[in-house]
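> coordinates only, no sequence provided:
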């Protein structure tokens, strides 16, 4: 998709994005926040990211971030632990197996684009 030049392009792009997330929700039971987190993890060079970093990049409200991280943990797509330096900090991490599952899932989702 090229650059959005006018309101018509914006409306069409918005329609496509809404359809993508509606279809993704039906088929994979994943919402925008969950896909954003998985993509962020996949693009990260590290296997560990603080939940605060995800919150800063995404601007998700804490409630939505906590809910999304817990769901992804329940689906075994990521793991969580407390920081050894600060118990208040949640560290999101992925194993090699989880990273591979995320990579396959994102590749499947990209087929819809």
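Thanks, I have the structure now. Everything numeric here is computed off the predicted structure, so don't read it as measured data.
> from here on, contacts and neighbour counts on C-alpha atoms
OK.
> so where's the longest helix in the chain?
Of all the segments of type helix in the chain, defined by DSSP state H, the longest one is helix 7-28.
> how about the strands in the protein?
The residue ranges that make up the strands of the chain, judged by DSSP state E, are 48-50, 79-82, 90-93.
> so which of those is the most packed in?
Ranked by average neighbour count under the criterion mean count of other CA atoms under 10 Å, the strands of the chain are headed by strand 90-93 at a mean of 20.
> which residues touch it?
Surrounding strand 90-93, the residues in contact under the criterion CA atoms under 8 Å, 6 or more residues apart in numbering are 47-52, 78-83.
> at 6 Å what do you get?
47-51, 79-82 (CA atoms under 6 Å, 6 or more residues apart in numbering).
> got those residues as TSV, with distance to residue 104 columns?
TSV is the format used below for those (distance: CA to CA, whole Å):
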residue	distance to residue 104
47	16
48	19
49	20
50	23
51	23
79	18
80	21
81	24
82	27
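> on that earlier part again, give me the residues contacting the longest helix of the chain.
With CA under 6 Å, 6+ apart as the test, helix 7-28 has contacts from residue 31.
> distance from the chain centre to that helix, please.
The offset between the C-alpha centroid of helix 7-28 and the centroid of the whole chain comes to 16 Å, using CA atoms, centre = their mean, to the nearest Å.
> here's the one I want to compare it with:
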């Protein structure tokens, strides 16, 4: 992945680092929501909800459209896809390492299990 994408990924992971914002994204995964609808499940003011929404917008995870006096938000999946692609590298890395460990353990003779001795270092 190109280093030019690092600032965008940083913003995405920062936005995803907050449980409230993750829940807002989950709500948006089923369709558009107004700012009021996004704020409703949380005990917070519209101003506080707006700060979360701005963080999601800044990361490119959502788009906000003004319709009259109503702000409607929708999910933008591309940044999530890019973050998933970045994480997939590490998923493959760790899966490979765990497969190697599994093979090593299966090929080694079984060592007898001895309980740790009590009172002795």
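Nice, I can see it. Predicted, not measured: the structure shown is a model, and the values here were computed from it.
> could the strands of the first structure go into TSV alongside distance to residue 20 of the first structure?
Shown next, in TSV, are these (distance: least, CA to CA, whole Å):
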stretch	distance to residue 20 of the first structure
strand 48-50	27
strand 79-82	26
strand 90-93	26
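> residues of the longest helix of the first structure that come out buried?
Within helix 7-28 of the first structure, the residues that count as buried by 16 or more other CA atoms under 10 Å are 20-21, 23-24.
> aligned partner of residue 27 of the second structure in the first structure?
Taking TM-score structural alignment, residue 27 of the second structure has residue 40 as its aligned residue in the first structure.
> which ones are touching its match?
Residues in contact with residue 40 of the first structure, defined by CA under 6 Å, 6+ apart, are absent; none qualify.
> repeat that with 8 Å
When contacts are taken as CA under 8 Å, 6+ apart, residue 40 of the first structure is in contact with residue 54.
> do residue 21 of the second structure as well
Contacts for residue 21 of the second structure (CA under 8 Å, 6+ apart) come out as 15, 52-53, 56.
> swap the cut-off to 10 Å and go again
Residues counted as contacts of residue 21 of the second structure (CA atoms under 10 Å, 6 or more residues apart in numbering) are 14-15, 27, 38, 49, 51-53, 55-56.
> what about burial for the residues you listed, which qualify?
Neighbour-count burial within the contacts of residue 21 of the second structure applies to 15, 27, 38, 49, 52-53, 55-56; the criterion is 16+ other CA under 10 Å.
> just to revisit the earlier point, closest to residue 7 of the second structure out of the contacts of residue 21 of the second structure?
Residue 7 of the second structure lies nearest to residue 14 out of the contacts of residue 21 of the second structure, by CA to CA, at 10.4 Å.
> my guess is the closest one contacts residue 56. True?
Yes - with contact defined as CA atoms under 10 Å, residue 14 of the second structure reaches residue 56; the gap is 9.2 Å.
> pick out whichever of the buried ones among the contacts of residue 21 of the second structure sits closest to residue 102 of the second structure.
Comparing every one of these with residue 102 of the second structure (CA to CA), the shortest separation belongs to residue 15, at 35.8 Å.
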